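[1] Would you be able to build a 3D model of this:
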Amino acid sequence: MIMELLQSPLMQRALLAAVLVGITAPAIGIYLVQRRQALMGDGIGHIAMTGVGLGFLLNSSPVWMATLVSVVGAVSMELIRSYGRMRGDVALAMLFYGGMSGGVLLINLSPTGSNANLSSYLFGSLATVSQSDVTAICVLAAFVILVTLGLRRQLFAVSQDEEFARVTGLPVRVLNLLIAVTAAVTVTVAMRVVGLLLVSALMVVPVAAAQQLTKSFAVTFVLAVVIGTAVTLSGTITSYYQDVPPGATIVLLAIVVFVALTALAAPLARRRARVARAAEAGGGPGVPATRRPVESAGT
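    Okay, the predicted model is just below:
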């Protein structure tokens, strides 16, 4: 069954795209969660629809056109966030819904556009992942991985505390814009597999699931990427055999993992609390009080 799956050119492309999406979405998502911008991916997904529509209208690659429009939209979002005051949320709302409306209109105006094409970009579709899409996804994913790993210390600092990062001499504005651009690129990487309306969930849910068990940023990063890759591969394979939408399947699997890890985290937290209380009562870290006299007697 596995060999049959791997021999299909369609699934070879889909699985490669799924792995890259599973890596890149949590990799940038962890910084968005840290910055309390968990829904930024959703907003960029709305804006990317205009790029997809332009791609169909101009008979060019929807992926590359969506990347260009998403980057412009993400930079605009960051500038509104930085300089906007009371009406900043209204401006963002108009940007989001204007992007979605523009995309729907342009797709319907284009000679090659259709409701089927629109649905595949909104919710993902294995059958529409072409070789050119895979090439674009590989190039864009490489950029995301280089940024999120190569600049992880700087991005973590600016995501944790902008004022402190500014005092230490980091180019905060440039790093903020870089996070926004990387998030925009990630949306276009993921839209062929997960879909524009669901990509934000894959940026956030694996990170939230990993945070149930971990405290360290580095460990959370690694675990979130592992969870993201696992659910995208599992969802893609399930979609192939059960003929269900890949994006919805992947997101639901991610939520199941989150619920399972949350249920596991509660007893682990209680056990750690009992050990900590026992250690405090016994006068030493990590050693229950009932064992302290025995160890003392043996020394």
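
[2] only C-alpha atoms for contact and neighbour calcs from this point on.
    Will do.

[3] ok, and what's touching stretch 263-271?
    Residues outside stretch 263-271 that contact it (CA atoms under 8 Å, 6 or more residues apart in numbering): Gln212, Leu213.

[4] Which positions in it come out as buried?
    Within stretch 263-271, the residues scored as buried using 16 or more other CA atoms under 10 Å are Ala265.

[5] and stretch 226-235, how far out from the chain's middle?
    Here stretch 226-235 is found 12 Å from its chain centre; the criterion is CA atoms, centre = their mean, to the nearest Å.

[6] contacting residues around that stretch?
    Stretch 226-235 is contacted by residues 15, 18-23, 25-26, 202, 206, 210, 246-247, 249-251, 253-254, 257 when judged by CA under 8 Å, 6+ apart.

[7] Another for comparison:
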Amino acid sequence: MIMEFLEPAFMQRALLAAVLVGITAPAVGIFLVQRRQALMGDGIGHVAMTGVGLGFLLNSSPVWMATLVAVAGAVLMELIRTYGRTRGDLALALLFYGGMAGGVMLIQVGGGSNANLLSYLFGSLSTVSDEDVTAIAVLAAFVVLVTVGLRRQLFAVSQDEEFARVTGLPVRAVNLLVAVTAAVTVTVAMRVVGLLLVSALMVVPVAAAQQLTRSFRATFVLSVVIGTAVTLTGTITTYYQDLPPGSLIVLLAIGVFIVLTALSAPLARRRARAAEAASAACDAQVPLTRRPADDVTV
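    Down below sits the predicted model:
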């Protein structure tokens, strides 16, 4: 049967989670790319590992606990970025590595296994539970509401903070909102692509879309389409082939980036030739005006 992958309950949960991740990761990633913070998701993923470990230790939901810890870590990262000055890089490094090391330790102390650890580091679609899907859906709804409802404000601050501040936008609050939304997105995606690969899914579809598009809206839409396509394709492929879902999804996204980059080169040359032709046509069509005095013979 062509659609047999829809029959198992775990695949239904996995496909729903994949769609939500494919939408939310690029929707947030486009603002991180604009802010030149493409690796922010990677840092938040390290911190979120401590939340996963706390979930095992306290016998609570690792997704919700990871969300709380990731949000706190993202806010701290933004504050360090704003006020850290010369010691900011060191503070961020301690936060990232400490979060990862603490998470691994807490998982072991809380009775988790290496399989549990790997499933959160690199994703494991077969272990996505109904509770995970509920948490992912709620968190994804928050991300979509923020990125779509406040896209103008987020774009303005991501492009030029000083100009946004002059226009009256609450730049600090918007920056914190971007950090919180990125943290939520990391926890949404960790069950599908894993904490170590989530940053790639936030950035690569956006970079791929930018090869063909020239406006923010078009880039936003195309990056979401690419993200959804690769997560669904990767999820379905792992049903038939014993492959790691997170790695496959990221490799598919990189493949799309390579293809679109190859296609964009002749497209760019065609646009350049069209622009040159239009400029030459404008120069050739100089309007000639005649004054009434020109017809008077003295």
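
[8] Any idea what the TM-score is?
    Laid over one another, the chains give 0.94 as their TM-score (TM-score structural alignment, normalised by the length of structure 2), with 285 aligned residues with a CA RMSD of 1.0 Å.

[9] before we move on, back to that, give me the subset of the contacts of stretch 226-235 of structure 1 that lies in helices.
    Under the assignment DSSP state H, the contacts of stretch 226-235 of structure 1 contribute 15, 18-23, 25-26, 202, 206, 210, 246-247, 249-251, 253-254, 257 to helices.

[10] OK, contacts around the residue most central in space within structure 1?
    With distances taken as CA atoms, centre = their mean, Met203 lies nearest the centre of structure 1, 1.9 Å away. By CA under 8 Å, 6+ apart, the residues touching Met203 of structure 1 are Ala25, Pro26, Ala27, Ile28, Gly29, Ile30, Ala38, Gly41.

[11] Closest to Ser70 of structure 1 out of those residues?
    Relative to Ser70 of structure 1, the closest of those is Gly41; by CA to CA it sits at 10.1 Å.

[12] was I right about the closest one contacting Val199?
    Yes: counting by CA atoms under 8 Å, Val199 is a contact partner of Gly41 of structure 1 at 6.8 Å.

[13] list residues touching both of the two?
    Val187.

[14] Could you report the distance from Leu76 of structure 2 to Val157 of structure 2?
    19 Å (CA to CA, to the nearest Å).

[15] ok, now which ones touch Val134 of structure 1?
    Val134 of structure 1 makes contacts with Arg13, Leu16, Ala17, as judged by CA under 8 Å, 6+ apart.

[16] Which strand or helix spans it?
    If you go by DSSP states H and E, Val134 of structure 1 is part of helix 131-150.

[17] what's the average per-residue distance for that helix once overlaid on structure 2?
    Taken over the aligned residues, the distance from helix 131-150 of structure 1 to structure 2 averages 0.2 Å (mean CA distance after the TM-score superposition for structure 1).

[18] what's the matching range in structure 2 for that helix?
    Mapped onto structure 2 using TM-score structural alignment, helix 131-150 of structure 1 covers residues 130-149.

[19] Any buried residues in that stretch, and which?
    Applying a neighbour-count criterion of 16+ other CA under 10 Å, one finds Asp132, Val133, Ala135, Ile136, Ala137, Leu139, Ala140, Val143, Val144, Val146, Thr147 buried in stretch 130-149 of structure 2.

[20] With adjacent residues omitted, what lies nearest to the first one?
    Spatial nearest neighbour of Asp132 of structure 2, excluding adjacent residues (CA to CA, 6 or more residues apart in numbering): Val63 at 6.9 Å.

[21] Correct me if wrong: the one you found contacts Val186.
    No: Val63 of structure 2 is beyond contact range of Val186, at 10.1 Å (criterion: CA under 8 Å).
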